[in-house]
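[1] Below is the sequence, then the predicted model.
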Amino acid sequence: MHSMKELNVEVLVVGGGTAGVSAALAAAEAGVTVCLAEFGSGVGGVGTHTGVHVYYLGTHTDMQRKLDREVQEIAGNLGGKVKGFHPEAKKIRLEERLAQNGVTILYDHVAVQVILEGKRVTGVVFESPYEVLRVEAKVVLDCTGNGDICALAGAPFASGREWDGVMHAYSLPPRYLKEEAEIADFLNFDVGWVDSSSARDVSRALLEARKVLWDLPELGDDRLIAVGSQLGVREGRRIVGQYVLTLEDLALDRRFEDVVMRCYTHYDNHALDLANESRFAQIWEGVIGAWKDRIGCDVPYRSFVPVETDGLLIACRALSMDHDTATSFRMQPDMHCVGEVAGTAAALCVQSGRLPRDLEVPALQRRLINRGVLKKDDLVRQSAPWLTLDDDKRAQRNWTLETVRRPEVQRRLIEALGTEQEGPAIWWLWKSGENVIPLLKETLAKSEGKQQRGAAMALALLGDRAGSSCLVRAVEEEAMDAPPGFERFIPPRWIACLILLKELREASCLEVMLDRLQRRNPTARLAAFSQILHVLHYLIAVSEQIPTDTLAKVKQAVNQLLAEPELGEDWQVNMELDTSIRWNIEMTAAYLLALLGEDNGYVILDGYMTDERAYARNMAHRLKARLRQRVVPQDERTEVQH
């Protein structure tokens, strides 16, 4: 056993990844003493160790831009060409910058205990192969990615989706030499699912991903030269802060008085099982067709502050936000920015003698403006929602929560129904509120075809059943048209209508859905497994309305589905390589059977309780708990929030 050593600093940054390095630099540049503790043997995180060495969306700050220029200069001396930034050059420059600013770096140090004084975090105990180290600090920053320090401190958190607890898909990018260009590139493919808070599941996922690499058809004749040393984890714990950021906030470009940064992204959820996602996600992607549309908003300081803990700031992708937002607000530039905000805030806490939850936000905002994280205009600007019609510019603010209540604007929205602009039109009709319902009903009565269907969809979002028969007809006729966009993530209109019928608890499609459970015609927009899950979730939603004389038929159809030998085998790792989502389909079907009084449903769930895959066990536990409590979760309620 090693005797415990001690170290005292003003700011302790735990995690030297994308956000952690920025946090340490920002705090040190403000003049406080900083220790950066990292469980691995290098800094930079996903960009240097996972191998995702390009930027995709996100907000860039002055510090990031300067660092990128310096990395590019070093890369020129290393030889060869690399897509994006050179990961080794970035490691070199990050370590140089940390050293120049007097940051103490601790590699191979794993956080094992949080030091608490009541609810206040005052330090962290680390173990390494060489020592046990107690680091005390005035402010601790959780830059672990998964919110490990917050969890150790007892802060409440959420994980994964509401339905099954599943987190965003992970990757393990191979780096290869492109034969024709002699340039180092990488392939950021999705392997499958992982519970990133479980060391054993991460180990399993690493082994699984490395096996898949050899079969990737995309690599062709290109030469594999390296594989990321750590998983490309896109989601972990989400710590509950004083404000939980939502995807709707991003879509509406929400303003917050305590803004400390702005994020910029799109709904970059790689999940192909849309039926398992939240109500809002199904509407945004499946009904509005806005998967690829750019979004972003103010990020409030409150999202950095855990609700029940002090002396600690959330400073990574474990920021206080819902699952939908976590799939999107995770890009490297945004995480650089998150770290810079937290480091600046920590230094101000030290220098002002305040705890994080008592920090004067205006003083922090002034510092962030000086650093180029915020602009002065960010403190007084008006929201400019992202979805517009007729090529209107966002800055014109023709499309806001206020303007869409005007009669002339609502008529303009009605005219767009049934056109390529139907998605944004339905969105704004939904956001118009109940005062647009009479106009929608008038349109429903006087129009036909796609415009009539669009009016029915908007009415359903507002909780009105007047257009139900129109939606049912679209499902029965299997309407295959769809809004423009990335085909894999924009389902056909009959699925959009089914999503809305599910919201209304409209059971008229019961017989049709039993047929669709068995009869599938996969397309680029709708894989067989995806159709199955949409049907199962619809049946779950209307389960209490199934006539007694139809129950046996429903149970038989579900059991026949479960007997299919290749059920769920068409879930794709990438564009060509298939794997299986059978586990999820089986448990979703089991939940339905249990609701219908079938003991077999519980048997299936029990079988997954000891599965080697943590994400499968998590789903089984979640569904069994829901069955025990008989509590209808948020994403299964009839009301649609607007």
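    Received the coordinates, thanks.
[2] Every contact and neighbour count from this point should use C-alpha atoms.
    Noted.
[3] which secondary structure elements does the longest helix belonging to the chain contact?
    Determined from DSSP state H, the single longest helix within the chain is helix 332-352. Where contact means 3 or more C-alpha pairs under 8 Å, 6 or more residues apart in numbering; DSSP states H and E, helix 332-352 is packed against strand 11-14, helix 18-29, strand 139-142, strand 259-262, strand 312-314, helix 361-371.
[4] Tabulate these (CSV), appending mean neighbour count and distance to Phe486.
    Conversion of those to CSV gives the following (neighbours: other C-alpha atoms under 10 Å; distance: least, C-alpha to C-alpha, whole Å):
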stretch, mean neighbour count, distance to Phe486
strand 11-14, 31, 38
helix 18-29, 29, 29
strand 139-142, 30, 36
strand 259-262, 24, 26
strand 312-314, 30, 34
helix 361-371, 18, 37
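[5] this is the other structure I want to compare:
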Amino acid sequence: MRLQQKVQGNAAAAEIGIAAFSEAYDVIVVGLGTAGAVAAICAAENGLSVLALETGECMGGTGTSAGVLGYYYGAPSGRYEDVDKLVYSSDGEIFAQANRIYPDHILPDKKAMVLERQALAAGVTIRYDAWTFGVYMEDKQVVGLLWKDGGGIHRTGAKYVIDCTGEADICSMAGCETVRGRTFDGKTQPYSLCTMTLKDGNVHSYYADNGFINCNDGRQYSDQMLETYTQGMFLKERFDPEDYYSVICPQAGVREGRRITGEEEIAFGDFLQDRVTDRPLFYTHCNIDTHGIEHAFEDKRYIEWCIVAKLKFMNFSVPVPAGALIPKGYRGILAAGRCLAADRQISPGVRVKRDMQKCGEAAAALAYLSIRDGVEAKAVDYGTLAAMLRKTKCLDEDNNRLTYRVDEKASGEKINRQVEWLTEPAEIQEQMKGPIPGLGIWSAKRLGSRIISDLKGWLASGDEEVRFNSAFALGLLGDAAAIPVLREIISAPLDFQRETPVNGINNVLGAIYLLGELGDGESVPHLIGITRLDGRNNEYWQHFLFSMTALIKIGRSCRETGVREAVAEALQWVMDHKKDIHMTLNAKENIVSDLTGQVRTFIKANW
């Protein structure tokens, strides 16, 4: 037997012979947050003995101690809805009432209490302020944990460990392969820290994107938290009565951390080509809910979907297979929550609370059947597993749908309209000037060569929207016929006096990106001109970053005389003169992010 630990962030392993476990459980759930709380309850309700370890002081994680009261999309149904019904049923009796402007808001203290009562009733052994610092291994199988709480150090055996830490901490400690952040610099999405106030008898929560954090670096985490608490939203010059806080939430709302490499991977590229599992445990439903600010540094599939096709608010369903919860090559351990095996591009669309609660339920069912039938998790009979999850509607095929958030002109409200990909050219052309032009653009991309002749004909359309969106579709298909219209789009006067929201998108950014992909040497002078403008807000820096990355692509691919030299000179000018590149995470709170170092790193890595 081997004991594996992390010491000062580094892996350490020692052969120990046979471990003397002081106790043993069928399942140990580590992390009682969004996924872990439901995993512990469901595993115990399935008849397993369950030990649940939580570093904090309550169950629920993001929805309780982090103060995120409501739900952002996600597919309904599953065991968690029974918990929520209990919370709603007595909201306002013992506790104050959650903000009823948003009907799905749940009071965090009440949900933590209901989760704990449900877990104890099911027979879960709960330990708070419990820290895991060792994993017992037999070859590639996890057989127990070394952990401590107020009662001392414990050596506990287990048939399964379900890692619900959000950061794949236990998987990483066991030696499982993990990845973190985006490819070129490992940067993750920003985190948020919530405050809650009591106003008019209702509990209100407020949060902003507060910065970037690495939960695996203790010093950096501590420094960032201290800096966050001194930001204007927490430390005001003057507090009005309605500003008084009932609580500053003790847990940060972290959107992205480590992710496992699983027996099966959920990849955005596969989803876009309809290569998805036909053996789902549950469906997720959300848009690409990324809070990042420097979109030009993201993967091309993200840029093409969100920026070029303007589909950031397209909600889509992802079927999650069992293999996405099983660390590749390992036994006796599962991962549930945002650390499941999903690539960085699609993970913002699968990590929301509703869906991660279902992930916990699915992990519990998978562990139960593996133990009951005496087989590895990846060998569990899918028909039996699916039938079990259908009973609670954790697995519900009705959740497999495509929707888009649009403004309802009659009511002024935003609604989610169910949509389908289009296959007829006339429908696509009409949609390109409709409320969801991206539906037409991406439908054209899906048709490929079958619609290219139609798109080329529409470039001469008298309708500007049809002409521009046809050029975007052609550009996505790699057809150079789009270039003249794309040049026209970027030649429009730029107004950097207005401030586009961080997630704001416009035609110019998409056109710049496609000109870079198409290697258009003639656009180089104009792109260089954009990089040399004197701008200071997000609107300018988005154009700067897209122009810079497009120049790099053109310089590397274009064979026209003098193009590479012009690009090299332009990039050197950026290195010499652009020394104060800042983007605002939250304009109201004046929370900024310094991108100067990342720009320099990107140029050196790609040029």
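    Now that the structure is in, tell me what you want to look at. Since the structure is predicted, the reported quantities are computational estimates derived from the model, not experimental observations.
[6] how far apart are the longest helix of structure 1 and its match in structure 2?
    Its aligned residues in structure 2 lie a mean 1.0 Å from helix 332-352 of structure 1 after superposition (mean C-alpha distance after the TM-score superposition for structure 1).
[7] start and end residues in structure 2 for that helix, please.
    Using TM-score structural alignment, helix 332-352 of structure 1 lines up with residues 353-373 of structure 2.
[8] Quick one: distance of the matching stretch to the chain centre.
    20 Å (C-alpha atoms, centre = their mean, to the nearest Å).
[9] same thing with stretch 341-358 of structure 2?
    6 Å.
[10] Quick check: the gap between Pro492 of structure 1 and Ala479 of structure 1.
    Note on Pro492 of structure 1: its distance to Ala479 of structure 1, by C-alpha to C-alpha, to the nearest Å, is 7 Å.
[11] In terms of neighbours, single out the busier of these two.
    A count of neighbours by other C-alpha atoms under 10 Å puts Pro492 above the other of Pro492 of structure 1 and Ala479, at 23 against 15.
[12] Give me the distance between the two termini of stretch 191-210 of structure 2.
    For stretch 191-210 of structure 2, the end-to-end distance is 6 Å (C-alpha to C-alpha).
[13] try stretch 166-185 of structure 2
    20 Å.
[14] Identify each buried residue in it, please.
    166-182 (16 or more other C-alpha atoms under 10 Å).
[15] Other residues contacting it?
    4-6, 11, 30-31, 132, 134-135, 137, 142, 163, 186-189, 215-216, 256-261, 298, 327-330, 333, 335-339, 344, 598, 602 (C-alpha atoms under 8 Å, 6 or more residues apart in numbering).
[16] That stretch aligns to what range in structure 1?
    Aligned by TM-score structural alignment, stretch 166-185 of structure 2 falls on residues 145-164 of structure 1.
[17] can you map out the helices along the stretch 151-300 of structure 1?
    For the stretch 151-300 of structure 1, the helices defined by DSSP state H, counting those that start in this stretch cover 199-213, 247-251, 279-281.
[18] And for the stretch 501-642 of structure 1?
    510-518, 528-541, 548-562, 582-595, 599-608, 614-629.
[19] what's the closest of the ones you listed to Gln64 of structure 1?
    helix 614-629 (35.1 Å; C-alpha to C-alpha).
[20] In terms of secondary structure, what does the closest one contact?
    Using 3+ C-alpha pairs under 8 Å, 6+ apart, the elements in contact with helix 614-629 of structure 1 are helix 582-595, helix 599-608.
[21] relative orientation of the longest one and helix 614-629 in degrees?
    It refers to helix 582-595 of structure 1. 10 degrees (axes from the mean of the first three to the mean of the last three C-alpha atoms, to 10 degrees).
[22] got the angle for helix 582-595 of structure 1 vs helix 599-608?
    Using the same axes, to 10 degrees: helix 582-595 of structure 1 against helix 599-608 is 140 degrees.
[23] Just list what helix 582-595 of structure 1 packs against, helices and strands only.
    So helix 582-595 of structure 1, by 3+ C-alpha pairs under 8 Å, 6+ apart, packs with helix 528-541, helix 548-562, helix 599-608, helix 614-629.
[24] quick one: the closest residue to Pro129 of structure 1 other than its chain neighbours from Gly15 of structure 1, how far?
    Counting by C-alpha to C-alpha, 6 or more residues apart in numbering, Pro129 of structure 1 lies nearest to Asp108, which is 7.6 Å off, once chain neighbours are set aside. As judged by C-alpha to C-alpha, Asp108 of structure 1 and Gly15 of structure 1 stand 11 Å apart.
[25] Good, we can wrap up now.
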